[in-house]
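Peer 1: got a predicted structure plus its sequence, pasted below:
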Amino acid sequence: MSAAADFSADSGDGGAQVLRFTGDLSLARLGDLPSRLERYDGAVASVDLSQVERIDTIGAWVVHRFARERKAEVTGLSGDAQYLLDQVVAADQPVQMRPPSRSSFRRVLGEIGDATAHSARTALGLLDFMGATLIAFGAVIRHPKRFRFNATVQRFEVVGVSALGIIGLMSFLIGIVIAQQGAVQLRQFGAEAFTINLVGRITLRELGVLMTAIMVAGRSGSAFAAQLGTMQLTEEIDAMRTIGVSPMEALVLPRTIAAIVLMPLLGFYSSVIAIIGGGLLCWFALDIPPVAYVARIREVVPITDLFVGLIKAPVFGAIIAIAGCFQGMQVKGDAEQVGLKTTSAVVQAIFMVIVVDAFFAVFFEQIGWI
């Protein structure tokens, strides 16, 4: 067994006081060395550790603390022992218990800057992901056998068929609300008949597709993010890359195609159900029979309104699918990230859908589709 830790003082070259440590400077063999060092009141110019047999972190800390208090130089170590002492010295830094206080203006400005930088990084990542999706789509076109038909059909059911109930109910109620609110306002001018114009045009042109996109983003976009995020955590996506399967072709492309194909159908379905809901309210509240209601719809709603909705729908579907898949692929670390990225996917998709819808409104107004 190695000797217990000890020290002795003598005069070195030039008469300077040197404290020489001997034995084992480890936790098990320190004994009362720390207390004896505290009681030592002699002047010390340097600390010599050349005769130390072994030293651990606790021993290095005891030596460093003593040398720091006496402003003495530590010598005599080499190799791993010197590296250990250097690490202890580097770690001996004051700990700030509270962050420095900043003015409210600087704090808010910093948060705005961080949010802007994060938004810019997300936008660039989303553009990169969109490009990767287009590349995968081109690869599938060149090699049709790589197209995953069964996976795409399954996404058709998840995105479209399973959503018919909730989208139909939502659209029916929205149609009733639009008709009721429009009738209340138009009654003041004796123009209740124009409620039909309001219901027909706003549902086919705007609300049918827009509300469907919001519902699909909350329902399917979140599901895409959660599914891919969970696969990231369980390393299934890494395993797919290892065996030579492209995650973009196997996971992202079927979901994107399903959303693009089904959004026009769901948007048209939503518009028709909303018109039916508005027609029922006009029948019961305004005494407008269904035959007259349908005839009026055919007169006042131009075919361009239907085209506007059908053109916007696949773009909205692509945005929702790409945003959901992108956020799902960004999951790293722990299960909490799945929830955070799922929320980000829904918020990002809805925000971009509304922004793109505003651009479409300006564009169609410029080309005369109003």
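Peer 2: Cool, the structure landed.
Peer 1: going by C-alpha atoms from here, please, whenever you check contacts or count neighbours.
Peer 2: Will do.
Peer 1: longest helix in the chain, please.
Peer 2: helix 104-142 (DSSP state H).
Peer 1: run the chain-centre distance for that one.
Peer 2: 10 Å (CA atoms, centre = their mean, to the nearest Å).
Peer 1: does anything pack onto it? Which helices or strands?
Peer 2: With contacts defined as 3 or more CA pairs under 8 Å, 6 or more residues apart in numbering; DSSP states H and E, helix 104-142 has these neighbours: helix 253-286, helix 303-329.
Peer 1: and the last one, what does it pack onto?
Peer 2: Contacts of helix 303-329 with other secondary structure elements, assessed using 3+ CA pairs under 8 Å, 6+ apart, are made with helix 104-142, helix 208-216, helix 222-233, helix 253-286, helix 336-366.
Peer 1: buried stuff in that helix?
Peer 2: 305-306, 308-310, 312-329 (16 or more other CA atoms under 10 Å).
Peer 1: hang on, residue 7 in a strand?
Peer 2: Yes. Assigned with DSSP: H, G, I helix; E, B strand; the rest coil, residue 7 falls within a strand.
Peer 1: could you find the closest non-adjacent residue to residue 230?
Peer 2: residue 338 (6.8 Å; CA to CA, 6 or more residues apart in numbering).
Peer 1: that neighbour: how many residues sit nearby?
Peer 2: Other residues near residue 338 come to 25 when the count uses other CA atoms under 10 Å.
Peer 1: check residue 186 too.
Peer 2: Per other CA under 10 Å, the neighbour tally for residue 186 reads 14.
Peer 1: buried sites along the host helix or strand of it?
Peer 2: Element membership for residue 186, per DSSP states H and E: helix 164-187. Neighbour counts over helix 164-187 (16+ other CA under 10 Å) mark 167-168, 170-180, 182-183 as buried.
Peer 1: how about stretch 149-159?
Peer 2: Counting neighbours by 16+ other CA under 10 Å, the buried set in stretch 149-159 is 152, 155-156, 158-159.
Peer 1: for comparison:
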Amino acid sequence: MVARTADTLTSPALALREGDGGAVLEASGDWTIETIGAMDRQVRDIAAAYKPSQLQLDVSGLGRVDTSGAYMLGRPLREGDDPVRETVFRGEHPSAARLISEVHARMWHGTPPEPPGWGLKKLLTRLGAGTEHILEEAWDTFGFFGHTLTTLGASLLNPTRLRWTPTVHLMETVGINALPIIAALSFFIGAVVAFMGASLLETFGAAIFTVDLVGISVLREFGVLITAIMLAGRSDSAFTASIGSMKMQQEVDAMRVIGLDPYEVLVVPRVIACVVMAPLLTLAAMLAGLFGGLLVSWVTLDVSPSYFLTRLQNVIDWTHFMVGMSKAPVFGLVIAIIGCRQGMKVGGDVESLGQRTTASVVQAIFMVIVIDALFALMYLEADI
């Protein structure tokens, strides 16, 4: 079979014959993707000069036509979403009229522009759409969470299904590589809390209580919060980007084709890495924050390190440490679930990847703050 080339095609032509109250377009030649480029300007001029109801198309002299040619021939005949009228065609052609109508019927004509202004109706519409989107996101996240827990439980019951090599590698990426930045931030947070506490409490002659302030705030809140926020900004975005890029390149679909469960291969190792490393990072953040408070207390209040540590041990109850550590695995689980879910939702374009990565970080930080508030209310009611 000889392949058809542009040399075997006849150049298209479009003649315009004026009539009573309208015009007839006489198409001739081959209207295919290889030949129609030169006709674009003439077709646009005709579409601008006449209304679709004033035109008819004579297809009796038309040669070969494909969907591209049908799209261009039908451009002057289209009127919004209304189907092309059968009476608009003249002459006989085996496929032109049907192809033009089919192309028009399957076109996406776009959504009509929204009316300008900020009326009450539009405000309520936008508010309702936003609320619906939030509820859908929450529902999908709970569904993803349940699916992940089911897969994780099945893997734990059969440890041979766990992928230890990527899990250990992710532990290094999530935990060890993040340790310097988390420790540095926690150190400065502890130093700032101690400096502000010393400045305020010294006014009342109670500067020594700076040790208590640093101990409670770092052990109970700041250590775990700094860790969770850094995980959300650093690791969560990496999870979404890595899974999303695999989704764009159809690697996730390829996993399903060869019989691999993407949740077991991609999601479970990240969940385990975050849940295991979050408490260890939180412990490092607490130690760094206390060290920052110790240095500031030593410099500004002349509190020796030995006295700082002694008072910290005698005054600060271990429950504050346990409260902070109890939040860490929960934060790690939530952060991993959100990052992996957003990665699985990435579409086929780079814009979708960017939007999902941004949404991943924002949602993770938001949920960390909300869950921390719920923990605070729960421990307050339990008097812990």
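Peer 2: Sure, I can see it. This structure is a prediction, so every number in the text was calculated from the model and none was measured.
Peer 1: picking that back up, any chance of the helices and strands packed on helix 104-142 of structure 1 in JSON lines, with distance to residue 236 of structure 1 too?
Peer 2: Formatted as JSON lines, these follow (distance: least, CA to CA, whole Å):
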{"stretch": "helix 253-286", "distance to residue 236 of structure 1": "17"}
{"stretch": "helix 303-329", "distance to residue 236 of structure 1": "11"}
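Peer 1: residue 18 of structure 1: which of the ones you listed is closest?
Peer 2: Distance to residue 18 of structure 1, taken as CA to CA, is lowest for helix 303-329 among those, at 61.7 Å.
Peer 1: setting aside sequence neighbours, what's the nearest residue to residue 305 of structure 1?
Peer 2: Leaving aside its chain neighbours, residue 305 of structure 1 sits nearest to residue 205 (4.9 Å; criterion: CA to CA, 6+ apart).
Peer 1: what residue of structure 2 matches up with the one you found?
Peer 2: Counting by TM-score structural alignment, residue 205 of structure 1 corresponds to residue 220 in structure 2.
Peer 1: A helix includes its match, no?
Peer 2: Yes. Checked against three-state DSSP, residue 220 of structure 2 lies within a helix.
Peer 1: mind listing what it touches?
Peer 2: 320-324 (CA atoms under 8 Å, 6 or more residues apart in numbering).
Peer 1: for it, give its distance to residue 106 of structure 2.
Peer 2: 60 Å (CA to CA, to the nearest Å).
Peer 1: what about residue 92 of structure 2, which SS state?
Peer 2: coil.
Peer 1: quick one: contacts for it?
Peer 2: 59-60.
Peer 1: out of the helices and strands packed on helix 104-142 of structure 1, nearest to residue 145 of structure 1?
Peer 2: Per CA to CA, nearest to residue 145 of structure 1 of these: helix 253-286, 13.8 Å.
Peer 1: downstream of that closest one, the next helix or strand is which one?
Peer 2: Following helix 253-286 of structure 1 in sequence, per DSSP H and E, is helix 290-300.
Peer 1: where does that following helix end up in structure 2?
Peer 2: Taking TM-score structural alignment, helix 290-300 of structure 1 hits residues 305-315 over in structure 2.
Peer 1: quick one: buried residues of the matching stretch?
Peer 2: In stretch 305-315 of structure 2, counting by 16+ other CA under 10 Å, buried: 308-309, 311-312.
Peer 1: what of stretch 291-310 of structure 2?
Peer 2: For stretch 291-310 of structure 2, by 16+ other CA under 10 Å, it's 291-298, 301, 303, 308-309.
Peer 1: which part of structure 2 lines up with the helix holding residue 186 of structure 1?
Peer 2: Per the alignment by TM-score structural alignment, helix 164-187 of structure 1 matches residues 179-202 in structure 2.
Peer 1: what comes into contact with that stretch?
Peer 2: 207-211, 213-214, 218, 222-223, 226-227, 230, 281, 284-286, 288-297, 300-301.
Peer 1: at 7 Å instead, please
Peer 2: Contacting residues not belonging to stretch 179-202 of structure 2 are listed as 207, 210, 214, 218, 223, 226-227, 230, 281, 284-285, 288-293, 296-297 [CA atoms under 7 Å, 6 or more residues apart in numbering].
Peer 1: buried subset of those residues as a PyMOL selection?
Peer 2: Provided next is the PyMOL selection string for whichever of these are buried by 16+ other CA under 10 Å:
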select buried, resi 207+210+214+218+223+226+227+230+281+284+285+288+289+290+291+292+293+296+297
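Peer 1: measure residue 379 of structure 2 to residue 327 of structure 2 for me?
Peer 2: 11 Å.
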